[in-house]
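>>> Return atomic coordinates for the entry below.
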Amino acid sequence: MSGMSKVRAVLTVARKRNPHFPELWLAAIRVESQHGSKNEADILMAKALQECPKSGILWAASIEMAPRLRRKTKSSDAYKKCEHDPHVIVAIGKLFWNDRKVEKVRTWLDRAVTLAPDTGDFWALLYKFELQHGTEDQQKEVMRKCIAAEPKHGETWQPISKAVENSHQPVEVILKKLVVALGKEEKAAEDNKHQ
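Predicted structure coming up:
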């Protein structure tokens, strides 16, 4: 049995035992996407949204997976189902970012950090945005608010903040490292699209 087959089998068993656990669905979807099985990832996403129709992380992933022309419709559907979920709010903010609608991006990302101040990934995205499009004062304000919020969660935040070399680093250092990591993730995603 190949490594991919084992991963699929484990995730399938886990999802059958926990069908309403969106993180398991998302893990399976990402595995299929990373291995070039877009159709299988799309099928899994449809099933996942049936099992977990109010999951913001699944709706956010669904927006990002959708073809560019369908993202607006997908984001509208997601917002109707999860209008107060910060993952959906961030996904919509990213759409505005792609369209260079600076004030809308700022509004949506600011809303996300207000809804989930404990999620460092959202702070990093807002800080990265301000580094690209904001003033020095806006950058300092995001940094100040993030330090005050002392985020502890986030898919990327936790591994970076809990790494041994970062264990005693202040929030400011972790935030800056996360912005660098986000840039690397975006570059890797772009490289994968062009392969």
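>>> When you work out contacts or count neighbours from here on, use the C-alpha atoms and nothing else.
Will do.
>>> where exactly do the helices run in this structure?
3-17, 22-34, 38-51, 56-65, 71-81, 86-98, 102-115, 120-133, 136-149, 157-162, 171-193 (DSSP state H).
>>> Contacts for the shortest one, please.
Defining contact as Cα atoms under 8 Å, 6 or more residues apart in numbering, one finds that helix 157-162 is touched by 119, 120, 121, 152, 166, 167, 169, 174, 177, 178.
>>> do the same with the last one
Contacts of helix 171-193 with the rest of the structure, by Cα under 8 Å, 6+ apart, involve 120-121, 123-125, 127-128, 143, 146-147, 150-151, 156-157, 160-161, 166.
>>> Now the buried members of those residues.
Among those, the ones that count as buried by 16 or more other Cα atoms under 10 Å are 120-121, 123-125, 127-128, 143, 146, 151, 156-157, 160-161.
>>> need those in TSV with distance to residue 184, can you?
Formatted as TSV, the buried ones among the contacts of helix 171-193 follow (distance: Cα to Cα, whole Å):
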residue	distance to residue 184
120	17
121	14
123	17
124	13
125	13
127	16
128	13
143	21
146	22
151	21
156	12
157	14
160	14
161	17
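>>> Second chain to compare with the first, below:
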Amino acid sequence: MRMRKLRRLLEEEERINGLSKSRAFLTLARKKNPATPELWLAAIRAELRHGNNKEADSLLAKALQECPTSGILWAAAIEMVPRAQRKSKSSDAIKRCDHDPHVIAAVAKLFWHDRKVDKARSWFNRAASLAPDIGDFRALYYKSELQHGNADTQRDVLKRCIAAEPKHGERWQATSKAVENSHQPTDAILRRVVLALGVEENPML
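Below is the predicted model of the structure:
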């Protein structure tokens, strides 16, 4: 099941029938599709949306037991732990899946938040190289350069994004497939995704 379609179904389910129905839907989906990281992540995010952090943590622990090498789950683990624990959690993630672009991007964000500009740039570049078609990584990379880079580094990230013509990524697809953006060029989509990035991606807040 595609993640974008799943998110839409879950949001509709939550809006109409509430979290309990959404939980039941996801539990059934996981039974029918074991070891599917996207379904675990959807369940974790549903709990987080409702402020159920302990339940989200419990689900994440179970998810990593069932899918121990899932990059998207390890990336979520890095972001969900308290800031003081993120370095340790990122080390665990790298040991499990050191070539996964989601983990690489999550580590890049840690360096960005700590204003370690050169290291952040290196890791964002690695994530973009590993998964050139995921626009979310390029948007994070571009935003970090807008904050800490210069005209040359910003232009380089923008130029490479245009050349890659990314089509995937949660935020990228949500933006590019919106009716008002249907005919926008890649550079315009990139800038709109940057604007749409949440507070958690902004190390200045």
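>>> ok so, going back, can you tell me which of the contacts of helix 157-162 of structure 1 are buried?
So, by 16+ other Cα under 10 Å, the buried ones in the contacts of helix 157-162 of structure 1 are 119, 120, 121, 174, 177, 178.
>>> ok, the counterpart of residue 165 of structure 2 in structure 1 - contacts?
Aligned by TM-score structural alignment, residue 165 of structure 2 pairs with residue 150 of structure 1. Applying Cα under 8 Å, 6+ apart, we find residue 150 of structure 1 in contact with 118, 171.
>>> so how many other residues sit close to the equivalent of residue 38 of structure 2 over in structure 1?
Superposed on structure 1 with TM-score structural alignment, residue 38 of structure 2 falls opposite residue 23. For residue 23 of structure 1, the count of nearby residues is 14 (other Cα atoms under 10 Å).
>>> mind listing what residue 23 of structure 1 touches?
When contacts are counted by Cα under 8 Å, 6+ apart, residue 23 of structure 1 touches residue 57.
>>> can you rerun that using 10 Å?
15, 29, 48, 55, 57, 58 (Cα atoms under 10 Å, 6 or more residues apart in numbering).
>>> Return the distance of it relative to residue 7 of structure 1.
In this view, residue 23 of structure 1 and residue 7 of structure 1 are 15 Å apart by Cα to Cα, to the nearest Å.
>>> Just flag the most distant two among the buried ones among the contacts of helix 157-162 of structure 1.
Farthest apart among these by Cα to Cα are 119 and 177. That separation is 15.0 Å.
>>> now whatever residue of structure 1 lines up with residue 73 of structure 2: how far from residue 50 of structure 1?
Taking TM-score structural alignment, the alignment pairs residue 73 of structure 2 with residue 58 from structure 1. Between residue 58 of structure 1 and residue 50 of structure 1 the distance is 11 Å, computed by Cα to Cα.
>>> Compare these two (neighbour count), which wins?
Between residue 58 of structure 1 and residue 50, counted using other Cα under 10 Å, residue 58 has the larger neighbour count: 24 against 11.
>>> does that one really touch residue 45, like I thought?
Yes: if you go by Cα atoms under 10 Å, residue 58 of structure 1 and residue 45 touch, sitting 7.6 Å apart.
>>> so what sits against both of the two?
Shared contacts of residue 58 of structure 1 and residue 45 (Cα under 10 Å, 6+ apart): 25, 26, 29.
>>> Correct me if wrong: the first one contacts residue 45.
It stands for residue 25 of structure 1. Yes: using Cα under 10 Å, residue 25 of structure 1 is in contact with residue 45, at 7.5 Å.
>>> In contact with the nearest residue to residue 19 of structure 2 once chain neighbours are set aside, which residues?
Nearest non-adjacent residue to residue 19 of structure 2, counting by Cα to Cα, 6 or more residues apart in numbering: residue 46, 7.5 Å away. Taking Cα under 10 Å, 6+ apart, we find residue 46 of structure 2 in contact with 7, 10, 11, 14, 19, 22, 23, 26, 40, 52, 55, 56.
>>> Tabulate the residues you listed in CSV, adding columns for neighbour count.
Putting these into CSV (neighbours: other Cα atoms under 10 Å) gives the following:
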residue, neighbour count
7, 17
10, 21
11, 15
14, 16
19, 18
22, 23
23, 19
26, 19
40, 26
52, 13
55, 15
56, 22
